[in-house]
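Peer 1: Predicted model, plus sequence, below.
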Amino acid sequence: MSVLIGETAPDFQAETTKGPISFHDWIGDSWAFFFSHPADFTPVCTTEMGRTAQLADRFAALDTKPIGLSTDTVEEHLKWIGDINDTQSTNVGFPIIADPDLRVAKLYGMIHPAESETAAVRTVFIIDPKKKVRLTMTYPMSVGRNFDEILRAITALQTSDGKRLSMPADWQPGKDAIIPPSISNADAKSLYPQGWNELRPYLRLTKTQ
């Protein structure tokens, strides 16, 4: 199954390192960073889990809850967390879903048979408080994720929602953003009293702060 942008994220029940969850209830009114990894006690995955834990305050500032998944068991996850904390100098405080029967991984299209029939590739789903999938990323097993980009993308989505703006290539927080063509100049005057720089009738840049 493929989970597409704009769709409601499939709900599920699962065991995690923090106890059983119902996914939609766990998300609550927050955003979610839901990510899979191939296997416990593997090197790239260890660095990714550690980096997620190290960035706990950054995710919290964006009202975003991280949650991991692999096709290992809760018992294996709990043993592995000790290694993550030790080697990455951190403290894993977010839940990791156990999915030994591949049920959730298949539900979210995390199993790519050309890579592995039993291990999940490195998939990312950014899910908003309405439980809508807003962004997806997929990395191969040999390449770790770019967490600067993940945080940037969440910030961009939240800024876009709050200010009715679109984000240009390489947008960073505080930089100018784009007034969408769907907003007329008349409406833009009230929405963006700070004004805008009109490079073309379809390309209007305005400040985000």
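Peer 2: Arrived safely.

Peer 1: can we go C-alpha only for contacts and neighbour counts from here?
Peer 2: OK.

Peer 1: Which residue ranges of this structure form helices?
Peer 2: Assigned by DSSP state H, the chain shows helices spanning 23-27, 43-54, 56-61, 74-88, 103-107, 147-163, 185-191.

Peer 1: Using TSV, lay out those together with mean neighbour count and distance to Glu117.
Peer 2: Listed next are these as TSV, based on neighbours: other Cα atoms under 10 Å; distance: least, Cα to Cα, whole Å:
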stretch	mean neighbour count	distance to Glu117
helix 23-27	16	24
helix 43-54	20	18
helix 56-61	14	32
helix 74-88	16	20
helix 103-107	18	10
helix 147-163	15	27
helix 185-191	12	50
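
Peer 1: want to try TSV for the ones you listed, with distance to Glu198 as columns?
Peer 2: Compiled in TSV, those are given as follows (distance: least, Cα to Cα, whole Å):
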stretch	distance to Glu198
helix 23-27	40
helix 43-54	39
helix 56-61	33
helix 74-88	47
helix 103-107	45
helix 147-163	18
helix 185-191	10
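
Peer 1: what's the closest of these to Gly6?
Peer 2: Smallest distance to Gly6 across those (Cα to Cα): 12.6 Å, for helix 147-163.

Peer 1: and that closest one, what does it pack onto?
Peer 2: Packed against helix 147-163, as judged by 3 or more Cα pairs under 8 Å, 6 or more residues apart in numbering; DSSP states H and E, are no other helices or strands.

Peer 1: Got another one to weigh against that:
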Amino acid sequence: MAETEVKVSLPLLNEPAPDFEAQTTQGPLKLSDYRGQYVVLFSHPSDFTPVCTTEFGSFATAASEFEKRNVQLIGLSVDSVPSHLAWIRDIEKIFDTKVKFPVIADLDTKVSRAYGMLHPGYSATATVRSVFIIDDKGILRAMIYYPASAGRSIPEILRVVDSLQTTDASGHTTPADWKPGDPVIVPPSLNANSIEGEEESTAKGLDYKAWYLRYKK
């Protein structure tokens, strides 16, 4: 008998993030209740595992930085609420911090499947290590997947949030390795008959590299 193929459905960038209701360590949660603020939804393979423990410790330690950016952290795995709560007690003891954000107990894998967190080649039951950044209008703006062996960089997730919020506020994009305070990229400007060149760009205070690459402080 042929093996049944398991299809993974992935959400799409710049489209509404799949809404859901779920049980968490802080009670029932509905994603759409967080409209008006950014959400960082992140999954981990399993409670009481070493790499995931370090990640949760780092997320908890950086929680105030996410709060400054009006970001709600939400964790997820297919473990139960009692398992999450017992593991959180360990994390708080190891890292001397409080885990203030909710952690979804996705026992029926409903949320995991909606967000493509279950990859058959990895595991039929454990979620992969993934991050979904959802903006204040409920639009999915970024997705990041990691191998089970590599812990996430929390500063990088904050950097992506900063980049998205900078683009929201200014309309400018950000270059490689950008961080807050660095120059941003100004979109190419086309006049009625010609591309805006170096002289015009410089007069506007832009750092001209090419007609398609101009920086602004």
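Peer 2: All right, it came through fine. These figures come from a predicted structure and were not determined experimentally.

Peer 1: among the helices of structure 1, which is nearest Trp171 of structure 1?
Peer 2: Trp171 of structure 1 lies closest to helix 147-163 among the helices of structure 1, at 7.7 Å (Cα to Cα).

Peer 1: which bit of structure 2 covers that closest one?
Peer 2: Under TM-score structural alignment, the match for helix 147-163 of structure 1 in structure 2 covers residues 154-170.

Peer 1: Mean deviation, the matching stretch versus structure 1?
Peer 2: Its matched residues in structure 1 lie on average 0.7 Å from stretch 154-170 of structure 2 after superposition (mean Cα distance after the TM-score superposition for structure 1).

Peer 1: can you tell me which residue in structure 2 aligns to Phe12 of structure 1?
Peer 2: Checking TM-score structural alignment: Phe12 of structure 1 goes with Phe20.

Peer 1: quick one: that match and Val111 of structure 2, what's the gap?
Peer 2: Phe20 of structure 2 sits 7 Å away from Val111 of structure 2, going by Cα to Cα, to the nearest Å.

Peer 1: Kindly report the same for Ala142 of structure 2.
Peer 2: Per Cα to Cα, Ala142 of structure 2 is found 17 Å from Val111 of structure 2.

Peer 1: pretty sure Ser130 of structure 2 is in contact with Tyr145, am I right?
Peer 2: Yes: with contact defined as Cα atoms under 8 Å, Ser130 of structure 2 reaches Tyr145; the gap is 4.4 Å.

Peer 1: What's Gly116 of structure 2 aligned with over in structure 1?
Peer 2: Alignment note (TM-score structural alignment): Gly116 of structure 2 maps to Gly109 of structure 1.

Peer 1: distance of its match from Thr73 of structure 1?
Peer 2: From Gly109 of structure 1 across to Thr73 of structure 1, the span is 19 Å (Cα to Cα).

Peer 1: which of these two has more neighbours?
Peer 2: Legend: neighbour count by other Cα atoms under 10 Å for Gly109 of structure 1 and Thr73, higher for Thr73 (19 against 14).

Peer 1: Tell me which residue of structure 2 matches up with the more buried one.
Peer 2: Aligned counterpart of Thr73 of structure 1 in structure 2: Ser80 (TM-score structural alignment).

Peer 1: And for that match, nearest residue in space, chain neighbours not counted?
Peer 2: Spatial nearest neighbour of Ser80 of structure 2, chain neighbours left out: Ala105 (5.0 Å); criterion: Cα to Cα, 6 or more residues apart in numbering.

Peer 1: Apart from its neighbours in sequence, what residue is nearest Gly93 of structure 1?
Peer 2: Gly93 of structure 1's closest residue in space is Ala53 (Cα to Cα, 6+ apart), at 6.7 Å.

Peer 1: quick one: that neighbour and Tyr202 of structure 1, what's the gap?
Peer 2: Ala53 of structure 1 sits 41 Å away from Tyr202 of structure 1, going by Cα to Cα.

Peer 1: what do you get for Asp86 of structure 1?
Peer 2: In this view, Asp86 of structure 1 and Tyr202 of structure 1 are 52 Å apart by Cα to Cα.

Peer 1: how about Ala60 of structure 1, what's its match in structure 2?
Peer 2: Checking TM-score structural alignment: Ala60 of structure 1 goes with Glu67.
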